[in-house]
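*Asks:* Here is my input; please provide its structure:
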Amino acid sequence: VALDRLVVIAAPSHPITQLPRITISDIAQEPFILARYGSSTRRLIEGKFKDHGVVMRIGMEQGGTEDIKKAVESGLGIAMVSQWSVLREVGAGYLRQLEVEGWDLPRNYEMITHKSRYFSPAVESFLTFAREEAPKLKFADVLKRPVRA
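*Replies:* Take a look at the predicted model:
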């Protein structure tokens, strides 16, 4: 239904925000605040570091995105979260989204249904709503129809 990106965030007062350009090596030197072990987002992040041959410094683990954002806002480290999840905080100046050279981690949100199942009127309405409204969301990229498994 939509395209999201995982973005690197830091507190506005964090020294990394003052660098003229930020590289993967720069963020690897900072303590990273991650979701609990086994989460799909954490696996994506760890895989990205591995793909670049860089070892990440794990500063702490948190239970969810809100906890991660609060820890970053408090200056305990940097993190990587959904771009959608930090729109409010970045807009209000509580967090800074960092542009990291060579770092792009898109993530698709898809609607998946069983191919032999009937769509109820409520499901059809939801699918129509999602297709029409997703393009209006910032960072959204709408597919023509849901993916069927």
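*Asks:* going forward, measure contacts and count neighbours with C-alpha atoms only.
*Replies:* Will do.
*Asks:* Tell me, how many residues neighbour Pro106?
*Replies:* 13 (other CA atoms under 10 Å).
*Asks:* doesn't Ala2 make contact with it?
*Replies:* No - in this structure, Pro106 is not within contact of Ala2 by CA atoms under 8 Å, at 10.5 Å.
*Asks:* For this structure, just list every one of the helices.
*Replies:* 24-28, 40-51, 65-73, 87-92, 121-133 (DSSP state H).
*Asks:* Ala10 is nearest to which of those?
*Replies:* helix 65-73 (5.8 Å; CA to CA).
*Asks:* Another for comparison:
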Amino acid sequence: MAHLENARIVVFRAVAQQLSFRKAAEELYLTQPAVSLQIKALEEDLGVQLFDRTGSRVALTAAGKVLLDHAERVSVLLQQAEHAIAAMGGELAGQLALGASTTIAQYVLPRMLGEFLAGHPRVQPSLISGNTERIVEAVAQHEIGLGFIEGPSRSRDVKSEPFLVDELVLIVPAAHEWAEQARIPVEELKKVPLLMRERGSGTRHVLEMALERHRLKPASLTFAMELDSTEAIKSAVEAGLGAGFISKWAIAKDLRAGVSFRIVAVEGLRVQRDFLMIYAAGPEPQGLVQEFRRFVIDRAAMMRGA
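*Replies:* Here you go, the predicted model:
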């Protein structure tokens, strides 16, 4: 389905959200001069300056902030119109803007999204990934309609609901002395270098809270390295750099294929968490976002029962 939104407003929103003409050009697959010309033409039409360009810094003017607020609301309304018109023909169509924190983006969402698109081929998805803080920010700023995160959100600008249960498990190199043990005492974690996700990661937040409940303060542990993805932690463990906690969803295929790491149970320590769907505070999502939200809830129920 053709996009109903005015091209200049699309360019304006991209620059306003990125606060960068270069990044907006990359996002829209345009040249930077083309983006600049669109903004210049829009400013001339409105008779105001929308951006304050001081050196390499780009900031919205007061008029720019007003236009962005209205442009985001118009974008939502036009998307709803596209979805409603498509629904009149008995099918779903239009753009579906999603975001997911790293583990969900890599191991959970692709399968769900693939199944959804198989039944709705005219849907055009986009997906951004990052840690939990980044996805919460993207939902709150209406960059995406629906987000999926691994840790709790403290933002009042989003609503959240659980859709899938996850568990963090400890993995060690296959040659590690713990590899053949059925379980280890929780105090043993003080003796091994731990590979941790970066600050702002939902995985790290949940793990640190679980460890503190067992009186394992960060100061009593050896954090060998911070890594920005589950895959990086798996590779570092396989290389013998330490032990790490990762999602059970991230190792399902690895265990079937045979890998050079082992899962080790820790006495009394079970780190469970909810994967959450989030959307902007206010009215519940409508149209295509709502349809995908319902699909995820139904599909997650099937995965829990599998």
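*Asks:* winner for burial among the helices of the first structure?
*Replies:* Most buried of those, by mean neighbour count (mean count of other CA atoms under 10 Å): helix 65-73, with a mean of 19.
*Asks:* Map Ile22 of the first structure across to the second structure for me.
*Replies:* In the second structure, the residue paired with Ile22 of the first structure is Ile184, using TM-score structural alignment.
*Asks:* try Ile9 of the first structure
*Replies:* Checking TM-score structural alignment: Ile9 of the first structure goes with Ile171.
*Asks:* Contacts for the lengthiest strand in the first structure, please.
*Replies:* Longest strand of the first structure, by residue count under DSSP state E: strand 2-10. Applying CA atoms under 8 Å, 6 or more residues apart in numbering, the external contacts of strand 2-10 of the first structure come out as 16-17, 72-73, 75, 77-84, 95-100, 104-110, 134, 139-143.
*Asks:* ok, average deviation of it from the second structure?
*Replies:* Strand 2-10 of the first structure, aligned to the second structure and superposed, deviates on average by 1.0 Å (mean CA distance after the TM-score superposition for the first structure).
*Asks:* Excluding chain neighbours, give the residue nearest to the counterpart of Gly102 of the first structure in the second structure in space.
*Replies:* Per TM-score structural alignment, the equivalent position to Gly102 of the first structure in the second structure is Gly268. Spatial nearest neighbour of Gly268 of the second structure, chain neighbours left out: Val186 (7.2 Å); criterion: CA to CA, 6 or more residues apart in numbering.
*Asks:* In contact with that neighbour, which residues are there?
*Replies:* 214, 266-269.
*Asks:* need those residues in TSV with neighbour count, can you?
*Replies:* Formatted as TSV, the contacts of Val186 of the second structure follow (neighbours: other CA atoms under 10 Å):
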residue	neighbour count
His214	12
Val266	17
Glu267	13
Gly268	11
Leu269	15
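*Asks:* Aligned counterpart of Val65 of the first structure in the second structure, please.
*Replies:* That one is not Val; residue 65 of the first structure is Thr. By TM-score structural alignment, Thr65 of the first structure lines up with Thr230.
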